[in-house]
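Engineer: Have a look at this fold, sequence not included:
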């Protein structure tokens, strides 16, 4: 019996919390330490009160990437007498400094290279993605790397998937699998684009009634086994 991998010619991955850790608190703590500020959990909670609704608006196409990146740092920029743009850039640098692949990511990617085409579709930002791919040695594994900030559309908008498909040479939809940790951007987006989806459900959350992944795993190691087992 052939393994599941033989069904696909392309596997598209999300980046944050799918291939890479995205520990925003640690990144912010590191960034603010460079301003001699001890950033604590209360500070993080206040930051998230601003940041999380901005991400929802960004994914819904209400605001731009630039608006998100700058608005979330307005309060701190005022306190530190710097621009929000500067703080955002410092934050992305700190996130690149602490970046690590998720457990099982390297083994999975190494096992897939040469057997299937690999790409990335991310709602993350350009300044972080390119550095992180280089630092982890993944830059040659993924092509295309489609970044919402560059396209002007974010997952789950079908436009970012269609852009990726054009770069991929318009593959047959049934030969494409999207892997991601976010049910509402990765899985809903993949569903709308007409491709199979695999939800990397780290925390065992309930599946939504109206968003159904083709597959569901808790870890990349489990995905590895799912794809390659006979």
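Structural biologist: Perfect, I can see it now. Owing to the predicted nature of the structure, the values given are computational and were not obtained by experimental measurement.
Engineer: Please make it C-alpha for all contacts and neighbour counts, starting now.
Structural biologist: OK.
Engineer: Residue 184 reaches residue 157, doesn't it?
Structural biologist: No: the criterion here is CA atoms under 8 Å, and residue 184 misses it with residue 157 at 10.6 Å.
Engineer: Looking at the two, which is more packed in?
Structural biologist: residue 157 (20 against 16; other CA atoms under 10 Å).
Engineer: Setting the sequence-adjacent residues aside, check what's closest to the more buried one.
Structural biologist: residue 189 (6.2 Å; CA to CA, 6 or more residues apart in numbering).
Engineer: what helix or strand is the one you found on?
Structural biologist: For residue 189, the host element (DSSP states H and E) is helix 188-193.
Engineer: so after that helix, what's the next helix or strand?
Structural biologist: By DSSP H and E, the next helix or strand past helix 188-193 is strand 196-200.
Engineer: Okay, one more to line up with it:
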């Protein structure tokens, strides 16, 4: 096993429980804006929003979608489906959603235990495609900022995962070579393929055991606590 110096981690749905926190925030927005006028159940609204949001983020990862279009379109789309074409409402929904979302503290199961374990052995860094205005607030709300020596955000440097240059920037900030680092992430495309193409070993956090149709990662786990057996 390589003697790693640094462990890089993705933030959303690797450390910070984006799925749970996002659903809580969206339910508050659904209630506050009386979106039951358009969607009789929250579950229907959540499904419609989430499917479109995933599609838009996949485009954003690869530079085929701007941040400005993403944050408006993901809320405008569900409204348009029910005959409401209101861009200003979509923008207000996004602003209030992000405000609620960034204050929520829930972490992925096992994340704090893993961070406690890792920080005693390695320097830690975050590499995230999230937005500046929310990622730092999420880190503060969940009380995990002290674990990390560097936080590299695509929104700050203008390069998204999986592009190798965001990983190179993280290596540069840590003053290490690719062989000295390993990346932990839940998104095969952004985290695993991106690290792989930069020569960084990877631990694919795959709690749903999604099939891997491309090159196998260096390691794969279904629980964060399994990482302790690897590092």
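Structural biologist: The structure has been received and is ready for your questions. What you see is a predicted model, and the numbers here were worked out from it, not measured in a lab.
Engineer: Quick check: TM-score for this pair?
Structural biologist: Comparison of the two superposed chains (TM-score structural alignment, normalised by the length of structure 1) gives a TM-score of 0.87, and 221 aligned residues with a CA RMSD of 2.1 Å.
Engineer: Quick one: map the residue nearest to residue 157 of structure 1 onto structure 2.
Structural biologist: Residue 189 of structure 1 maps onto residue 194 in structure 2, with residues paired by TM-score structural alignment.
Engineer: Quick check, that match in contact with residue 162.
Structural biologist: Yes: applying CA under 8 Å, one finds residue 194 of structure 2 in contact with residue 162, separated by 3.9 Å.
Engineer: Common neighbours of those two, please.
Structural biologist: Between them, residue 194 of structure 2 and residue 162 share no contacting residue under CA atoms under 8 Å, 6 or more residues apart in numbering.
Engineer: what about residue 160 of structure 1, how many residues close to it?
Structural biologist: Residue 160 of structure 1 has 23 neighbours, counted by other CA under 10 Å.
Engineer: Provide the secondary structure category for residue 225 of structure 1.
Structural biologist: Following DSSP: H, G, I helix; E, B strand; the rest coil, residue 225 of structure 1 is assigned to helix.
Engineer: how much space between it and residue 115 of structure 1?
Structural biologist: Distance, residue 225 of structure 1 to residue 115 of structure 1, using CA to CA, to the nearest Å: 15 Å.
Engineer: still on that earlier bit, what's near enough to touch the residue nearest to residue 157 of structure 1?
Structural biologist: Neighbour list for residue 189 of structure 1: 155-158, 161 [criterion: CA under 8 Å, 6+ apart].
Engineer: What's the PyMOL syntax to select whichever of the residues you listed are buried?
Structural biologist: A single PyMOL command selects the buried members of the contacts of residue 189 of structure 1 (16 or more other CA atoms under 10 Å):
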select buried, resi 155+156+157+158+161
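Engineer: got the contacts of residue 189 of structure 1 as a markdown table, with secondary structure and distance to residue 194 of structure 1 columns?
Structural biologist: Output for the contacts of residue 189 of structure 1, formatted as a markdown table (DSSP: H, G, I helix; E, B strand; the rest coil; distance: CA to CA, whole Å):
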| residue | secondary structure | distance to residue 194 of structure 1 |
| --- | --- | --- |
| 155 | coil | 14 |
| 156 | coil | 12 |
| 157 | coil | 12 |
| 158 | helix | 9 |
| 161 | helix | 10 |
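Engineer: Return the list of helices and strands in contact with the biggest helix by length in structure 2.
Structural biologist: When structure 2 is scanned for its longest helix (criterion: DSSP state H), the result is helix 42-61. Using 3 or more CA pairs under 8 Å, 6 or more residues apart in numbering; DSSP states H and E, the elements in contact with helix 42-61 of structure 2 are helix 18-32, helix 67-81.
Engineer: Remind me what the last one packs against, helices and strands.
Structural biologist: For helix 67-81 of structure 2, the packing partners by 3+ CA pairs under 8 Å, 6+ apart come out as helix 42-61, helix 87-101.
Engineer: mean per-residue distance, the following helix or strand past the shortest one to structure 1?
Structural biologist: On the C-terminal side of helix 87-101 of structure 2, the closest following helix or strand by DSSP H and E is helix 111-119. Mean deviation of helix 111-119 of structure 2 relative to structure 1 after superposition (mean CA distance after the TM-score superposition for structure 1): 1.2 Å.
Engineer: and helix 111-119 of structure 2, which stretch of structure 1?
Structural biologist: Against structure 1, helix 111-119 of structure 2 falls on residues 105-113 (TM-score structural alignment).
Engineer: If we go by neighbour counts, what in the matching stretch is buried?
Structural biologist: Of all the residues in stretch 105-113 of structure 1, those buried under the rule 16+ other CA under 10 Å are 105-106, 108-109, 112.
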